[in-house]
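Asks: The amino acid sequence is not available; the structure is as follows:
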């Protein structure tokens, strides 16, 4: 299947949602092109999952306008849901049923044609064929993840939502999962994924950072880092980690963290940052300027340092 021409799979403006007196999503506007993998990052309770559910019609917004998959996302939510796959963070299939029984059940729920062929194809594609008679509850985290992905894509959706999909999964399974997600995107599937892992965010084509219900950063990882204005120094030396507590309280230091035998220090005021590390710029320590990481930027954002630099 060749990739479709680039068009907007999602183009929504002014998205708002409150639960009682808690304003969970605040005036979010977002555009996602077809076949793109967009990552949503932010602390717990920031509004990531609620935003995903609003976009696919699982929740009704208080306000907002626009289209998802060419459909009015407020008045045609049922049609959007039929074209959406959703993989929740918590394994949500039946643990007392086999892999095949779970997929057969999902196929019947969707009323799919050629159910046997679809299920067999999904089993073979994700390497589940030899385990088809194994109970889902007996699977490891990585195999449960494969089964959940098979179920979420069995009906050939145009939009796939992944909510913390690799929590508790080993690194090898995580890599294989992301390889599969990129293969699906190459075939034209649009993917929205919430994650806390910085390396996973960098695997996305672009990302958005949500804080207090607002989308405060949007773009590729490189674009967001470039807009941050951060300066970062890397210090190395014996027992250098002991200086972190002193550095993190110095004027101009937004973050100071130990990484093995090194210390990573970031801030937006170069002069202030250099004054902060000046007492330690001598033997046995060695300092070099480094490129800021995505984690550095998000620590900055979580500290309420965001401003108009991060506008989409």
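Replies: Ah, there it is. All values reported here derive from a predicted model rather than from experimental measurement.
Asks: Could you use CA atoms for every contact and neighbour count after this?
Replies: Will do.
Asks: For the residue of the chain positioned farthest from its centre, pull up the helix or strand it's in.
Replies: The centre of the chain is farthest from one residue, residue 283, which by CA atoms, centre = their mean lies 41.2 Å away. Residue 283 belongs to no helix or strand when assigned by DSSP states H and E.
Asks: and it, how far is that from residue 253?
Replies: 22 Å (CA to CA, to the nearest Å).
Asks: Follow the chain on from the helix ranked longest in the chain and name the next helix or strand.
Replies: Longest helix of the chain, by residue count under DSSP state H: helix 171-186. Remark: after helix 171-186, the chain's next helix or strand is strand 190-194, criterion DSSP H and E.
Asks: can you give me the offset of that next one from its chain's centre?
Replies: Remark: strand 190-194 is offset 7 Å from the chain centroid, using CA atoms, centre = their mean, to the nearest Å.
Asks: can you map out the helices along this protein?
Replies: Assigned by DSSP H, the helices in the chain fall at 48-55, 77-82, 99-110, 115-125, 141-153, 171-186, 198-201, 221-228, 244-247, 270-277, 294-302.
Asks: The ones you listed into a markdown table, with extra columns for distance to residue 24?
Replies: Formatted as a markdown table, the helices of the chain follow (distance: least, CA to CA, whole Å):
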| stretch | distance to residue 24 |
| --- | --- |
| helix 48-55 | 8 |
| helix 77-82 | 20 |
| helix 99-110 | 31 |
| helix 115-125 | 36 |
| helix 141-153 | 26 |
| helix 171-186 | 28 |
| helix 198-201 | 22 |
| helix 221-228 | 23 |
| helix 244-247 | 34 |
| helix 270-277 | 35 |
| helix 294-302 | 16 |
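Asks: ok, structure two:
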């Protein structure tokens, strides 16, 4: 950290001490960087990025490989920097993290496909309706759902299926064919679209 501070011409010991405290790094001062867990190495990388008090901060997947608690801590720190007037540009493949940003750019294969607030993207970029569909057994239900009229895309989502349909599709259009094929515990519910839905719609994947 002292090395990077020197590269940027920062020699104030008090500022280095403050950076260590802010990133919670005092507990690992005697550790070799290569021996640190991924989460701690990410914290150190963030410390080297802010040690010279930048007004513009580029963070390339800063939470990749860290646990959920560490991810939340990172975003708390990013919010603190933004509150102090820093502009933060963050790349992430976690769509739930993108929701934290004031503006979101959707990119695929090097092309910027859309740029707006998360709420606006979900309202404008999704071509239809989003549904959570429950049925057993799951994989046969998925294959059937993918072939139904009006279904633009369907996929697994944990213990259920996620479908995006044309606006005119109704709940019964999804549940009746599943029940007719002997699927059990069939139900479907309209849900708010996610940025993942938006990305898949825009990227055509």
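Replies: Alright, I've got the coordinates. Keep in mind it's a predicted model, so treat the numbers as computed, not measured.
Asks: Show me what the longest helix of structure 1 is packed against.
Replies: helix 141-153 (3 or more CA pairs under 8 Å, 6 or more residues apart in numbering; DSSP states H and E).
Asks: and the angle for the helix it packs on with helix 171-186?
Replies: 20 degrees (axes from the mean of the first three to the mean of the last three CA atoms, to 10 degrees).
Asks: Name the surrounding residues that touch helix 141-153 of structure 1.
Replies: 85-87, 91-93, 99, 102-103, 106, 122-123, 126, 128, 136, 160, 165-166, 168-170, 173-174, 177 (CA atoms under 8 Å, 6 or more residues apart in numbering).
Asks: ok, now stretch 118-125 of structure 2?
Replies: By CA under 8 Å, 6+ apart, the residues outside stretch 118-125 of structure 2 that reach it are 98-99, 101-104, 114-115, 193-195, 198, 201-202.
Asks: at 10 Å instead, please
Replies: Contact partners of stretch 118-125 of structure 2, identified using CA atoms under 10 Å, 6 or more residues apart in numbering, comprise 98-106, 113-117, 192-199, 201-202.
Asks: Stretch 198-205 of structure 1 now?
Replies: With CA under 10 Å, 6+ apart as the test, stretch 198-205 of structure 1 has contacts from 35-41, 166, 174-175, 178-179, 181-182, 191-195, 207-208, 219-222, 293-295, 298.
Asks: what number of residues lie near the counterpart of residue 86 of structure 2 in structure 1?
Replies: When structure 1 is aligned by TM-score structural alignment, residue 86 of structure 2 is paired with residue 189. Neighbour count for residue 189 of structure 1, taken as other CA atoms under 10 Å: 24.
Asks: what does residue 198 of structure 1 align to in structure 2?
Replies: With TM-score structural alignment defining the correspondence, residue 198 of structure 1 maps onto residue 95 in structure 2.
Asks: measure that match to residue 110 of structure 2 for me?
Replies: Look at residue 95 of structure 2 and residue 110 of structure 2: by CA to CA, they are 17 Å apart.
Asks: Who has more neighbours out of those two?
Replies: With neighbours defined as other CA under 10 Å, residue 95 of structure 2 and residue 110 compare such that residue 95 has more, 14 against 6.
Asks: what's the spacing between that one and residue 170 of structure 2?
Replies: Counting by CA to CA, the gap from residue 95 of structure 2 to residue 170 of structure 2 is 27 Å.
Asks: Spit out the contact partners of the residue nearest to residue 269 of structure 1 when sequence neighbours are not counted.
Replies: Closest residue to residue 269 of structure 1 apart from its sequence neighbours, by CA to CA, 6 or more residues apart in numbering: residue 252 at 5.9 Å. The contact partners of residue 252 of structure 1, by CA under 10 Å, 6+ apart, come to 265, 266, 267, 268, 269, 270, 271, 272, 273, 274, 275, 276.
Asks: and if you look at residue 27 of structure 2?
Replies: Counted by CA under 10 Å, 6+ apart, residue 27 of structure 2 has contacts 20, 21.
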